[in-house]
Structures are given as C-alpha cells and as structure tokens.
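S.K.: next comes the sequence, and after it the predicted model I'd like to discuss.
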Amino acid sequence: MLPQGQCINAARYCSTLDRLKEAIRRKRPGLLRRGVVLQHDNATPHSANLTQQWLQRYGSEILPHPAHSPNLAPSDFHLFGPLKRHLGGMAFETEDDLISELRNWFDNLNVDFFRVGINSLLSRWLKCIDLHGDYVEK
C-alpha cells in the first residue's frame, strides 16, 4: 500500500517488477530461464525509459495493450466484478478495516479463480485480433 499522496512512478514500478522476479525465481525457477511475458497498459510508469531498460535487461516480453482496452485486462474483466459483489453493502469504519477485508478476501480465493482469469485472456486476445483491435465484450 502506498503512503497517502504518493503515486506509482517508473522507479516504484521497477521495484515491483524486482519483487515479482524474485517471487517467480522462488516459486517457478524454470520460468525465468524461458522468459516472462508481461501485459501492462501504456501508463507512464510502464512506458518510461527506466522501465523499458529493466524489461530489456531481464529479457521480458511485453504483450501490446491497445489503449482503453479493459476487456484485455484480467483485473477489469475477471477480478473487479467479484470483488464489487463481495464488498457490496459493506461499510468500513477505517481504511485499515477495508484493507483487512481485502486481504482476507484475496487470501481465501482459490488458485483456480486466478487460473480461469488468466486462461480466458487467450480467447479475448484472439477475439481482439479477429476484430482488428475492436472492443471484446466477452
């Protein structure tokens, strides 16, 4: 969680990528040898020179992400709906209460939840290609 008033910049994003790389090294070491494919949008921290240098140094491949394409972002098409339904009607006294509830929700998600979201990305990409980049509803 970022301190209030701070935002993601290229240095912070690269630090996040460092932590991701370390987690992959610990959990799936062979994956790093084959190369990692990332998908991120064209936000400034993602397209900054510092980030591009990091990606090149570690041989990461980036899937192109058309602007304004929530249909290709697993968080948008797979995560936010169930999260919104879970939080619906809840009220939180403090930010810490909200953070605690979010951590609890994420901790209790089954690995298959994430697998389904990532696996559906392939069919969405294929539809996007077939539609020459047009919006993919489902």
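M.R.: Received, thanks. What you see is a predicted model; the values in this text were computed from it and never measured. Residues are numbered from 1 along each chain as shown.
S.K.: make it CA atoms for all contacts and neighbour counts henceforth
M.R.: Will do.
S.K.: quick check, L121 in contact with S75.
M.R.: No - the pair L121 / S75 is not scored as a contact, 10.7 Å apart, by C-alpha atoms under 8 Å.
S.K.: go through stretch 108-125 and flag the buried ones.
M.R.: G117, L121, R124, W125 (16 or more other C-alpha atoms under 10 Å).
S.K.: what sits against the first one?
M.R.: It stands for G117. Counting by C-alpha atoms under 8 Å, 6 or more residues apart in numbering, G117 touches P74, H78, L79.
S.K.: and it, what element?
M.R.: If you go by DSSP states H and E, G117 is part of helix 111-130.
S.K.: below is structure B, check it against A:
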Amino acid sequence: MEENVELSDHPPYSPDLSPNDFFTFPKIQNRLRGHRFQSPEEAVDAFKNAVLDLPANKSNKCFENWLERMQMCINLRLEYFEKQ
C-alpha cells in the first residue's frame, strides 16, 4: 500500500496510534493472563515467548488500518477512541 503521507507533529502519547498499545500488548496480556510465575526470569521468558509466537501475518495486519486510525484521531481532535 502506498500513500502520500505528510509528516506532522503528533501527541507525545497516543494509545490509539501505538501498535504496541492497540495490538501487541493486548495479545500478550491475553496469553499471560492468570499465569503465576515462580521468578522474574520465568515471567520475562514467558513474555519473550509470547512475542516470538505472534504470527507475522497478524502482526503485519495491525498496520493495515493505521492510516484509518490516524484519520480517526484527527477527526476526533485527538480524543481517545478505543472505548467509543
């Protein structure tokens, strides 16, 4: 997909535009939810494995609607829109 994109400043923190916030972290949280770890190292290993197990085709899909998310932020004047 090729788009003409004009660079502009963005808010310092926008969970609607951060792929980690709207895609990666929820998938990892779902996978690790309810697990109890015996050590910090075990938790880190579980996190690493969860990241490595994310299918590439699904990870790439998170960027397909990124331009739409940016436009929605503009339309809503940077208001958080996930829960609307």
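M.R.: Okay, I see it. This structure is a prediction, so every number in the text was calculated from the model and none was measured.
S.K.: coming back round to it: across to structure 2, which of the contacts of G117 of structure 1 hold up?
M.R.: Of those, the ones still in contact in structure 2 (both residues aligned by TM-score structural alignment, their matches' C-alpha atoms under 8 Å) are P74, H78.
S.K.: can you redo the contacts of G117 of structure 1 as JSON lines with distance to F92 of structure 1, secondary structure and neighbour count?
M.R.: Formatted as JSON lines, these follow (distance: C-alpha to C-alpha, whole Å; DSSP: H, G, I helix; E, B strand; the rest coil; neighbours: other C-alpha atoms under 10 Å):
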{"residue": "P74", "distance to F92 of structure 1": "26", "secondary structure": "helix", "neighbour count": "19"}
{"residue": "H78", "distance to F92 of structure 1": "24", "secondary structure": "helix", "neighbour count": "19"}
{"residue": "L79", "distance to F92 of structure 1": "21", "secondary structure": "helix", "neighbour count": "14"}
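S.K.: closest to K21 of structure 1 out of the contacts of G117 of structure 1?
M.R.: Lowest distance from K21 of structure 1 to these (C-alpha to C-alpha) belongs to P74, with 19.8 Å.
S.K.: for structure 2, which segments count as strands?
M.R.: With DSSP state E as the criterion, structure 2 has no strands.
S.K.: how far away is the residue at the greatest distance from the centre of it from C62 of structure 2?
M.R.: Distance from the C-alpha centroid of structure 2, by C-alpha atoms, centre = their mean, peaks at Q38 (27.6 Å). Distance of Q38 of structure 2 to C62 of structure 2, computed by C-alpha to C-alpha, to the nearest Å: 33 Å.
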